[in-house]
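S.K.: My questions are about this predicted structure, shown below with the sequence.
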Amino acid sequence: MKIAVVMGGYSDESVISLRSGQLILQNLDNSKYKSFEVHVVLEGWFAVIDNQKYNIDKSDFSFTKDGIKTQFDSIINTVHGTPGEDGHLQAYWELLEIPYTGCNFYQSALTFNKRDTLSVLSKFNIPKAKSIYLTKGTAISVDDVVSELGLPFFVKPNQSGSSLGVSKVNNKEDFEKALEFAFAEDSDILIESYLKGMEVSVGVLHFNGKTTVLGLTEIVSENDFFDYEAKYLGKSDEITPARLDEAMTQKVVEMATKVYDNLGMLGFSRSEFIIMDGIPHFIEINTNPGLSPQSIFPQQAEYAQIEFSKLLDNEINLALKRKPLWKK
């Protein structure tokens, strides 16, 4: 079976995605699959074989080498950010009727949009921070924000990952700088109240026919919050399993499962929660979680004692069973 491991993307998260793709290539069962490294980056789309690049034909997502055309039986999608985590590639592959891993284009687009995700989950009584939605060019007073949310508060891009463009505002003087930082990533932003408590990252997937929580990881950042530096440059401790009692662990597991199911998810995901006053508050969900050596999801798979190759088998099987929406 020919498997394209698609990595890269058009955002600053591309470098993380390329690392994630390498872990997948290393863990695919070579007795079952012939895997191909495929880059979707700003410089172009191409298959990489022995350090040589072969252009992807966008009419059918194939490539030709030495006069031989290769088409893929399935795709493992590990593109972080746009266009692989926001639904664009998923819609394209669906039109081509090529099976792909992870959730479909609608869930991808929905969950990449923080505001819309929070709006949907509000119907299911999922606790979350208070928030203000702001579009670039719209005036807002820092005094109004403080009156509504208090200090400190967070400013974050509406559609971005890896904590890119996120700031914690501890005093009013930092507000304009935080706005500029967030708007550099997206034209829409969220301003959220500060939740004081333990941060927990939860790996969830559909495995062996049911929604499965891999593990709970406690995040202890050396920085003011779990920012890009803390995530990828070693400025945090990630403790798996999280130091929670059995009752609280069960609360977080139930909440993460509820989020995953009510969003109609499929495939790998990582949900973030802050436990404040004994209640897990939802922060966000990542539908293409990082799979680099520094990433949390592989750590949780190891804790759950599930071989990563089996998780990849499961993802490919789910992809092959799923039919395009118009054929259901």
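M.R.: Everything's here; your move.

S.K.: Every contact and neighbour count from this point should use C-alpha atoms.
M.R.: Noted.

S.K.: What segments of the stretch 101-250 of the chain are strands?
M.R.: Assigned by DSSP state E, counting those that start in this stretch, the strands in the stretch 101-250 of the chain fall at 131-135, 153-157, 167-169, 188-193, 198-207, 210-221, 236-239.

S.K.: Show me what the last one packs onto, helices and strands only.
M.R.: If contacts are counted by 3 or more C-alpha pairs under 8 Å, 6 or more residues apart in numbering; DSSP states H and E, strand 236-239 sits against strand 210-221.

S.K.: ok, structure two:
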Amino acid sequence: MKKNIAILMGGYSSEFDISIQSGNVVYKHLDRTKYNPYRIYITKQSWYFLDDHEQKHVVDKNDFSLLHNGTKVNFDVAFNSIHGTPGEDGLIQAYFELIGIPQTSCGFYAAALTFNKRDCISTLKPYGIPTAINYLLNKGDHINVNEILDRVGLPCFVKANKAGSSFGISKVKKAEELLPAIELSYQEDDEIIIESFLSGTEVSVGVITYKGEYVVLPITEIVSENEFFDYEAKYQGKSQEITPARLTPEDTKKVQELALRIYRILKIKGFSRSEYIFHKGEPHFIEINTTPGFSEASILPQQALAAGISIQDLLSNTIEEAIIIQNSEF
């Protein structure tokens, strides 16, 4: 019997449209011989299934079911394609754990930790993971420009602490640009992380659980036409994404081992994509995404294809892994 798969898309953040793109790619490539896919839109106003006639069917949050053509539909697995809150920060993961439905991303604690850039970095530092120098701000804190720049230097990056897709991020080259950059980041989050500039080759490393084993996918080198790998570079073709990356065998091994170590330290399951810059010859950790983009332009599907894994096979494996993990925990 085919399994009912809820493809979660939307969310409550600026990444809503990107999530819809990801969810539609999952819907397009899901194996119809094994699964019945349902696109489930998650919005602040309601959770609903939109059928082929553009009719909304509201999801009952008590058991995550819905009525369609007079029949109650229950779901075997929730495929998480939500970027930002509530899909990437642990909220949706905790909900599905409470009601006992397998979901495809990592657990709620790992999701909350990795979504919070500064907490994630703080967790990894005792393990000797190299990172940029950072300075932290909460909204309402006194801003001492000289103190900040004495610590991180110029240029530097100002980032919303809990945001993705490069929303709320600026590269600051002059002291007078710092306060406007901070205000921009506060539009996305009430916490900010300011980081020193790392010069060097930027790479993205996908790590997944595939057929019960950890697999590090071919590395992607990021060459942005803009100042950094911003929204335009990620989604509007303003970058080159070269897979496999143009690294020496030694550097390839170095960053692959680091990415796998971080995946295991943080106890992630399912997909992950982490970012590094080779600064002074060593890969420095930037951030990790546990619900990475799955649009046609996204890096992780490109890496899987380079590894000889079709998108359909990748999706099927992720769904079956989620069921196995759920059954082993309960």
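M.R.: That came through fine. This one's a predicted model, so the numbers in the text were calculated from it and none came from an experiment.

S.K.: Select, out of the strands of the stretch 101-250 of structure 1, the one closest to residue 274 of structure 1.
M.R.: Proximity to residue 274 of structure 1 (C-alpha to C-alpha) singles out strand 198-207 among the strands of the stretch 101-250 of structure 1, at 4.5 Å.

S.K.: got the angle between the closest one and strand 210-221?
M.R.: Strand 198-207 of structure 1 runs at 150 degrees relative to strand 210-221, counting by axes from the mean of the first three to the mean of the last three C-alpha atoms, to 10 degrees.

S.K.: Where in structure 2 does strand 198-207 of structure 1 fall?
M.R.: Counting by TM-score structural alignment, strand 198-207 of structure 1 lines up with residues 201-210 of structure 2.

S.K.: Quick check: chain neighbours aside, which residue is closest to the counterpart of residue 279 of structure 2 in structure 1?
M.R.: When structure 1 is aligned by TM-score structural alignment, residue 279 of structure 2 is paired with residue 276. Leaving aside its sequence neighbours, residue 276 of structure 1 sits nearest to residue 197 (C-alpha to C-alpha, 6 or more residues apart in numbering; 4.9 Å).

S.K.: Compute the number of surrounding residues for the one you found.
M.R.: Residues near residue 197 of structure 1, counting by other C-alpha atoms under 10 Å, number 15.

S.K.: Quickly note the distance from it to residue 225 of structure 1.
M.R.: 11 Å (C-alpha to C-alpha, to the nearest Å).

S.K.: show me what contacts residue 192 of structure 2?
M.R.: Residue 192 of structure 2 is in contact with 136, 137, 138, 139, 158, 159, 160, 161, 182, 185, 186, counting by C-alpha atoms under 8 Å, 6 or more residues apart in numbering.

S.K.: Kindly write the ChimeraX command that selects the buried subset of these.
M.R.: Buried residues among the contacts of residue 192 of structure 2 (16 or more other C-alpha atoms under 10 Å), as a ChimeraX selection:
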select :137,158,159,160,161,182,185,186
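
S.K.: Identify, from the contacts of residue 192 of structure 2, the entry nearest to residue 196 of structure 2.
M.R.: Residue 196 of structure 2 has its nearest neighbour among these in residue 158, at 9.1 Å by C-alpha to C-alpha.

S.K.: Give me the aligned partner of that closest one over in structure 1.
M.R.: Looks like residue 158 of structure 2 aligns to residue 155 there (TM-score structural alignment).

S.K.: The nearest residue to its match once chain neighbours are set aside and residue 127 of structure 1: what is the separation?
M.R.: Spatial nearest neighbour of residue 155 of structure 1, chain neighbours left out: residue 191 (4.5 Å); criterion: C-alpha to C-alpha, 6+ apart. As judged by C-alpha to C-alpha, residue 191 of structure 1 and residue 127 of structure 1 stand 16 Å apart.

S.K.: Comparing these two, which shows the higher neighbour count?
M.R.: More crowded of residue 191 of structure 1 and residue 127, by other C-alpha under 10 Å: residue 191, with 26 against 17.

S.K.: how about that one, what does it touch?
M.R.: Residues in contact with residue 191 of structure 1, defined by C-alpha under 8 Å, 6+ apart, are 131, 132, 133, 134, 153, 154, 155, 156.

S.K.: got the contact list for the last one?
M.R.: Pointing back at residue 156 of structure 1 there. Counting by C-alpha under 8 Å, 6+ apart, residue 156 of structure 1 makes contact with 163, 165, 166, 167, 182, 189, 190, 191.

S.K.: Tally up the residues packed near the first one, please.
M.R.: What that stands for is residue 163 of structure 1. Counted with other C-alpha under 10 Å, residues neighbouring residue 163 of structure 1 total 17.

S.K.: Quickly note the distance from it to residue 154 of structure 1.
M.R.: Counting by C-alpha to C-alpha, the separation of residue 163 of structure 1 from residue 154 of structure 1 is 11 Å.

S.K.: the longest helix in structure 2 is where?
M.R.: helix 311-329 (DSSP state H).

S.K.: which residue sits farthest out from the middle of structure 2?
M.R.: Distance from the C-alpha centroid of structure 2 peaks at residue 70, with 36.4 Å (C-alpha atoms, centre = their mean).

S.K.: which residue in structure 1 lines up with that one?
M.R.: The alignment partner of residue 70 of structure 2 in structure 1, by TM-score structural alignment, is residue 67.
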